[in-house]
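[1] My questions are about this predicted structure, shown below with the sequence.
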Amino acid sequence: MPFAGGKLDRESGKRNDAAYIAEQLASPNTELIIFQNAKPFFAKDANAPLRLLASALPQFGKIKLGPIYLGKDNDSIPLFAIELSASFDVDNSILQGMGEFAELRQMMMRISHEDLAMLGVARSLFDWHGRHGYCANCGASSDIAEAGWKRICPDCNTEHFPRTDPVAIMLVVHDGKCLLGNSPRFPRAFYSCLAGFIEAGESIEEACRREVFEEVGVMVSDCEIIGNQPWPFPSQLMIGLIATATTTEISSWFSKSQIAEMLDGGTLIDSEQFFGPPKVAIAYHIMQHWLESLA
């Protein structure tokens, strides 16, 4: 699953060991990945993020955020992430000619699952720090702690941790067909699974039933969880379900063959083109799971 299955050893138990983190940062084989305005820096002519030796860190001057310790890769190389200020000029820096900053959404179909997972972690953390610089308890400016995985208020000592927002994303099925939706945010011909944030005090299944009824007026009974996916835009956990409809109000229902064609590049229905979600989205895998269950 894209953004999941990363192979980093996060070494979460060592984040509060300042001496250990400093030792990793000073190691001669430690590498940096670099962000600016939520965009990773990708190596020139390569579908991979640039990994620069951490010894180059002083050449960036004052950085916006970081270094954040991500952990060690399969080769036991320590990895840190930094975010540069918006005013940082690539053309007059060590990065000149080495690549470019690019939107992760634009690159996620091209890079490896391991790199995608690593960049997703860093992007979510930088977004969280950018939004939570002040203590939610007293309003004072908070400080980064534990190698970038915590913020602590110096005034009231309240600890703040990176948040993840759970989302139920479901494929509603009935009698060999499934229901898809078209969000106002989507292109007109793009259809995907229904989805919504899980509310306080609500189970995953309860959120699934509520969201389906709110969005399309259809009642569902059985809700089967089939997988999940971290989604770093900015920091959701997408929990995928198959839900069985008990009512079939006027909605967009698609057959098995239509879904198969949508996932294979698109389908024509009444002379109109329809497209499904890309392979990097859990919605694609939920729909594929349903197709395989009917085989």
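    Nice, I can see it. Numbering: from 1, shown residues only.
[2] hey, let's count contacts and neighbours off CA atoms from now on
    Fine.
[3] For the lengthiest strand in the chain, enumerate the helices and strands it packs against.
    In terms of residue count, the longest strand belonging to the chain (DSSP state E) is strand 220-231. Contact here means 3 or more C-alpha pairs under 8 Å, 6 or more residues apart in numbering; DSSP states H and E; on that basis strand 220-231 packs against helix 204-216, strand 236-245, helix 282-294.
[4] First-to-last residue distance for stretch 220-240?
    15 Å (C-alpha to C-alpha, to the nearest Å).
[5] err, stretch 40-55, not the other one
    End-to-end span of stretch 40-55 (C-alpha to C-alpha): 19 Å.
[6] here's the one I want to compare it with:
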Amino acid sequence: MQHAEQVTFGGSALDRAGEIRSNPDAVTAALAHPDSKAILFWRGKPLLSMARPAGLVRLAMDHPVLQQASADMILLGREDGAARFACDISGWTPEDLDGATLDSFLDASEQRHPLLEDDTAFAELRRVMTWLTPRDAELAATGKAILDWHESHGFCARCGGKSDVAQAGWQRVCTVCNASHFPRTDPVVIMLITTGNSVLMGRSPFWPEGMFSLLAGFVEPGETLEAAVRREVFEEAGVRVGAVSYLASQPWPFPASLMFGCRGEALSTEITIDPVEIEDAMWVSREEMMQVFAGEHPRILPARKGAIAHFLLENWLADTLD
């Protein structure tokens, strides 16, 4: 695909400093280096400078707010040779926290810490992802994904014993059976299924009114991407798919997916939805999709900017998939 790595969260070529993760002395030196910076998270939300253009905040390693951070800092990589660490302060409770807003489909709330600058706030990554540079987006996505993994993997999946952080945050080791555990990424296929001049769109019953997107689903063990595309489309919409090709990928840290954007040619057009999986599905012509992107369609809202579905549809309309 001509513009494959221009998708949000991809293409910044971050130096991940993998060669020093297993070297405690090198990591300790990086933590103490004056050029190293911390990237702060609260309940999965990165700290941003909200002045436009918004950007990911990088704090000095001796900033007072880091005294509230969890003990384990995660080495994300290096920028211009200087280390960047993800730090979590989810233990802090804002005075004006409204818990009801945090579970919405798109959390619009912002949290401001009294020890930080007034123009900074913790903001939900899905809401702000299109505001960020490719480097900021990659750092934020990586930090959120790895911190989420640590939060849910404190105990060994083999024996149930407590596990400790290792390799600068990129491994956990069981204190009982010594089993090693590594961050997981769940492969998901998202499919641009076309027939003639139309593309297949569907919606989940839990989405906001008017929201449609490309069909998507998890890849099962022992399954190729191509097989997953065909199975998921048939299961969800009853449409048979023939030739499948890969287009682009996108890390999607909500919480830990890697989206594989694929193109598929429909062999059938009759739609029979699985109501457990989706609420509705339809074929949408290029002309209609242009209306959707312009915000003028009577039924369908534009796909969310920053998501790979929007990226694939945009390139399909522009004829830049190949």
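    Perfect, thanks for sending it. Source: prediction; values computed, not measured.
[7] Overlay them and tell me the TM-score.
    With the length set by TM-score structural alignment, normalised by the length of the first structure, the two chains reach a TM-score of 0.92; 289 aligned residues with a C-alpha RMSD of 2.0 Å.
[8] just to revisit the earlier point, now do the longest strand of the first structure: which range of the second structure does it align onto?
    Using TM-score structural alignment, strand 220-231 of the first structure corresponds to residues 241-252 of the second structure.
[9] and that stretch, how far from the first structure on average?
    Superposing on the first structure and averaging over aligned pairs (mean C-alpha distance after the TM-score superposition for the first structure), stretch 241-252 of the second structure comes out at 0.7 Å.
[10] Give me the contacts around that stretch.
    When contacts are defined by C-alpha atoms under 8 Å, 6 or more residues apart in numbering, stretch 241-252 of the second structure is touched by residues 1, 4-5, 7-10, 141, 193, 226, 229-230, 233-234, 257-268, 308, 321.
[11] To Gly133 of the first structure, which of the helices and strands packed on strand 220-231 of the first structure lies closest?
    The closest of those to Gly133 of the first structure is strand 236-245. By C-alpha to C-alpha, the value is 19.6 Å.
[12] how about the helices in the second structure?
    Secondary structure of the second structure (DSSP state H): helices at 24-32, 125-128, 134-152, 225-237, 286-293, 308-318.
[13] any chance of the ones you listed in a markdown table, with distance to Phe41 of the second structure and mean neighbour count too?
    Formatted as a markdown table, the helices of the second structure follow (distance: least, C-alpha to C-alpha, whole Å; neighbours: other C-alpha atoms under 10 Å):
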| stretch | distance to Phe41 of the second structure | mean neighbour count |
| --- | --- | --- |
| helix 24-32 | 17 | 15 |
| helix 125-128 | 11 | 19 |
| helix 134-152 | 7 | 21 |
| helix 225-237 | 33 | 21 |
| helix 286-293 | 33 | 17 |
| helix 308-318 | 24 | 19 |
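[14] got a markdown table for those helices, with distance to Leu66 of the second structure too?
    Rendered in a markdown table, the data for those read as follows (distance: least, C-alpha to C-alpha, whole Å):
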| stretch | distance to Leu66 of the second structure |
| --- | --- |
| helix 24-32 | 12 |
| helix 125-128 | 21 |
| helix 134-152 | 16 |
| helix 225-237 | 42 |
| helix 286-293 | 43 |
| helix 308-318 | 34 |
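[15] Nearest to Ala86 of the second structure, out of those?
    Taking C-alpha to C-alpha, helix 134-152 is the member of the helices of the second structure nearest to Ala86 of the second structure, at 5.6 Å.
[16] after superposition, how close is that closest one to the first structure?
    Mean for helix 134-152 of the second structure is 0.5 Å (mean C-alpha distance after the TM-score superposition for the first structure).
[17] Pull the distance from that helix to the chain's centre.
    8 Å (C-alpha atoms, centre = their mean, to the nearest Å).
[18] Could you tell me where that helix falls in the first structure?
    Using TM-score structural alignment, helix 134-152 of the second structure pairs with 113-131 in the first structure.
[19] what does that stretch contact?
    With contact meaning C-alpha under 8 Å, 6+ apart, stretch 113-131 of the first structure is reached by 1-8, 38-40, 48-49, 65, 68, 70, 81, 83, 108, 148-149, 162-163, 231-235.
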